[in-house]
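Student: Here's my sequence, what's the structure:
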Amino acid sequence: MTLQNQGLTWRKSSRSAAAGHCVEIASAAAAVFVRDSKDVAGPVLEFGTRDWADFLAGVRAGRFDR
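Tutor: The predicted model follows:
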């Protein structure tokens, strides 16, 4: 069964550009899924909920700023 058939609800950031250059995420009990909003049938990345929380904390702390 593909992720598209598992009842995931995909959402984009409210800050995404009008041109659609962004990613979408979907949450499940033990994972967060990420895909390219321009290629919804393409590859999907899967992160454990703890890894996703750590990533978001890093973003908020500026660890990935250039």
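Student: From now on I want contacts and neighbour counts done on CA atoms only, so please keep to that.
Tutor: Will do.
Student: so where do the strands sit in this structure?
Tutor: All strands of the chain, identified by DSSP state E, fall at 11-12, 23-27, 31-36, 44-48.
Student: Just name whatever secondary elements the shortest one is in contact with.
Tutor: For strand 11-12, the contact count by 3 or more C-alpha pairs under 8 Å, 6 or more residues apart in numbering; DSSP states H and E identifies strand 23-27 as packing neighbours.
Student: number of nearby residues for residue 26?
Tutor: Taking other C-alpha atoms under 10 Å as the criterion, the count of residues near residue 26 is 17.
Student: now the other sequence, so there's something to compare against:
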Amino acid sequence: MEIIWRKSSRSADTGNCLEVAVQDGEILIRESDDPSVIIRTSRAKLRAFIDGAAAGEFDDLA
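Tutor: You can find the predicted model right below:
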């Protein structure tokens, strides 16, 4: 089965594109400029990360 990758419309012109897909219940994440490297995670772990980022837990990395 072919993986269907999606990326945010906000990243279209920046070149800094993360793409996401779902395969067999896992969330897949990759950078569009290096598509051979794929991170696999669960929906719950991705949600925890997104919530932490929204709360500013990773602001010191930017």
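Student: so what's residue 5 of structure 2 up against?
Tutor: The neighbourhood of residue 5 of structure 2, defined by C-alpha atoms under 8 Å, 6 or more residues apart in numbering, consists of 19-21.
Student: before we move on, back to that, would you list the strands of structure 1 in a markdown table and tack on distance to residue 57 of structure 1?
Tutor: Listed next are the strands of structure 1 as a markdown table, based on distance: least, C-alpha to C-alpha, whole Å:
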| stretch | distance to residue 57 of structure 1 |
| --- | --- |
| strand 11-12 | 19 |
| strand 23-27 | 16 |
| strand 31-36 | 15 |
| strand 44-48 | 14 |
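Student: do you know which of the ones you listed lies nearest residue 66 of structure 1?
Tutor: Using C-alpha to C-alpha as the criterion, the shortest distance between residue 66 of structure 1 and those is 19.8 Å, found for strand 23-27.
Student: counterpart of that closest one in structure 2, which residues?
Tutor: Aligning strand 23-27 of structure 1 against structure 2 (TM-score structural alignment) gives residues 18-22.
Student: Mind reading off the mean deviation between that stretch and structure 1?
Tutor: Mean deviation of stretch 18-22 of structure 2 relative to structure 1 after superposition (mean C-alpha distance after the TM-score superposition for structure 1): 1.1 Å.
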